[in-house]
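S.K.: Give me a 3D structure for the following:
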Amino acid sequence: MIVDKLSNAPRYFSLHPLFEQAFRFLQDADLTALPIGKQAIVGKELFAIISDGIGIPEQDAKLEVHRKYIDIQYIVSGTDRMGWKDLAQCGAPSEPYQEERDAAFFPDKTRSWFDVPAGSFTVFYPDDAHAAMVTEDKVRKIVLKIAVE
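M.R.: Just a heads-up that it's a prediction; the model follows:
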């Protein structure tokens, strides 16, 4: 897992062949004008999911993991409170992995909570169980999905 500011994105370009293109999208696009929903960038290998809304209470948060995609979650406005737990420390999933959703959910709770303000991003790999949108703030965010392979 990584938490940083978009201004530091070049530090991460070498971590994946599509990271530079993903971060350039965040730097070049008018993120406040993008419509809510999914936007293709490089077919199924790199796409964006744009959302705008209020989060959920901490007690309702579920940890999730993905197998096929790495998440870069960029906060455009507001502050997103997120949680993290190493997948290896999670118990059995409450909702087993579904390939069409590329997600499994866990009943585990985490004590690793952190605030991600506007202008910052997180990177969650497949072994990072994470919960996002645990906030009462209105948050506009872009989740970039980058194919693992």
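
S.K.: Could you use CA atoms for every contact and neighbour count after this?
M.R.: Noted.

S.K.: Give me the distance between residue 120 and residue 98.
M.R.: Separation of residue 120 from residue 98 (CA to CA, to the nearest Å): 29 Å.

S.K.: do residue 61 as well
M.R.: Between residue 61 and residue 98 the computed distance is 19 Å (CA to CA).

S.K.: and the strand or helix carrying residue 51, what other elements does it pack with?
M.R.: Assigned by DSSP states H and E, residue 51 belongs to strand 46-54. The contact analysis (3 or more CA pairs under 8 Å, 6 or more residues apart in numbering; DSSP states H and E) places strand 46-54 against strand 37-42, strand 138-147.

S.K.: residues in contact with the shortest one?
M.R.: In other words, strand 37-42. Contacts of strand 37-42 with the rest of the structure, by CA atoms under 8 Å, 6 or more residues apart in numbering, involve 46-51.

S.K.: Could you also give me the structure for this second sequence? I'd like to compare it with the first:
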Amino acid sequence: MIIDDITNYQRYQELDDLARALEIMYDIYQSKNFPTDNQELSARSKINSVSFMSRLPGEDEQFENHRQWLDIHFIFNGSEEILVGSASQMEVQQAYDQSQDIEFLRGTETVKVTLEAGQFLICYPGEAHCVGVSGNPEQAVPISKLVGKIKMTD
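M.R.: Just a heads-up that it's a prediction; the model follows:
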């Protein structure tokens, strides 16, 4: 797991696909124009644009886990709390779907991270994460984010 500010994107230059995705996210953030379409960067990387209304803490805290792709959760607008825990310590709720590279789990987080606009979190395969929780415990808030996907296995 990596937590950082988008202005530090150059720290990751030696990781080609990751560096490219972070640089594109940085450019989008600097432009202040949230994209409405998804971007295929290569066969091993892509960026999805997502806008939604968050949910309050405690509401349907279902974790997702990936086995082949890492996720970059970059907050463009709003505040999101993301819960992270070890997939191996959780109970499977929905079996792994290889075509979508996702399984849904229930369990307890080991880390709660609140991301504000301009910040990102990287979750590697095996790091189950529960997304979409409001960064404001009193009310649901609108969130716009970019989700980068980098393939880690063949």
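
S.K.: buried ones in the strand holding residue 51 of structure 1?
M.R.: 46-52, 54 (16 or more other CA atoms under 10 Å).

S.K.: hmm, back to that, name the stretch among the helices and strands packed on strand 46-54 of structure 1 that sits most buried.
M.R.: Greatest average neighbour count among those goes to strand 138-147 (a mean of 22), per mean count of other CA atoms under 10 Å.

S.K.: Surely residue 20 of structure 1 is within a helix?
M.R.: Yes: Residue 20 of structure 1 forms part of a helix when assessed by DSSP: H, G, I helix; E, B strand; the rest coil.

S.K.: which one of residue 61 and residue 98 of structure 1 has more residues nearby?
M.R.: residue 61 (21 against 12; other CA atoms under 10 Å).

S.K.: Grab the nearest non-local neighbour of that one.
M.R.: Excluding the flanking residues, the one nearest residue 61 of structure 1 by CA to CA, 6 or more residues apart in numbering is residue 131, at 6.1 Å.

S.K.: I'd say the one you found and residue 85 touch.
M.R.: No: look at residue 131 of structure 1 against residue 85 with CA atoms under 8 Å: they stay out of range, at 9.0 Å.

S.K.: quick one: common contacting residues for these two?
M.R.: residue 63.

S.K.: Could you check how far residue 4 of structure 2 is from residue 80 of structure 2?
M.R.: For residue 4 of structure 2, the distance to residue 80 of structure 2 - CA to CA - is 14 Å.

S.K.: do the same with residue 28 of structure 2
M.R.: 19 Å.

S.K.: neighbour count winner among those two?
M.R.: Taking neighbours as other CA under 10 Å, residue 28 of structure 2 and residue 80 compare with residue 80 leading, 28 against 15.
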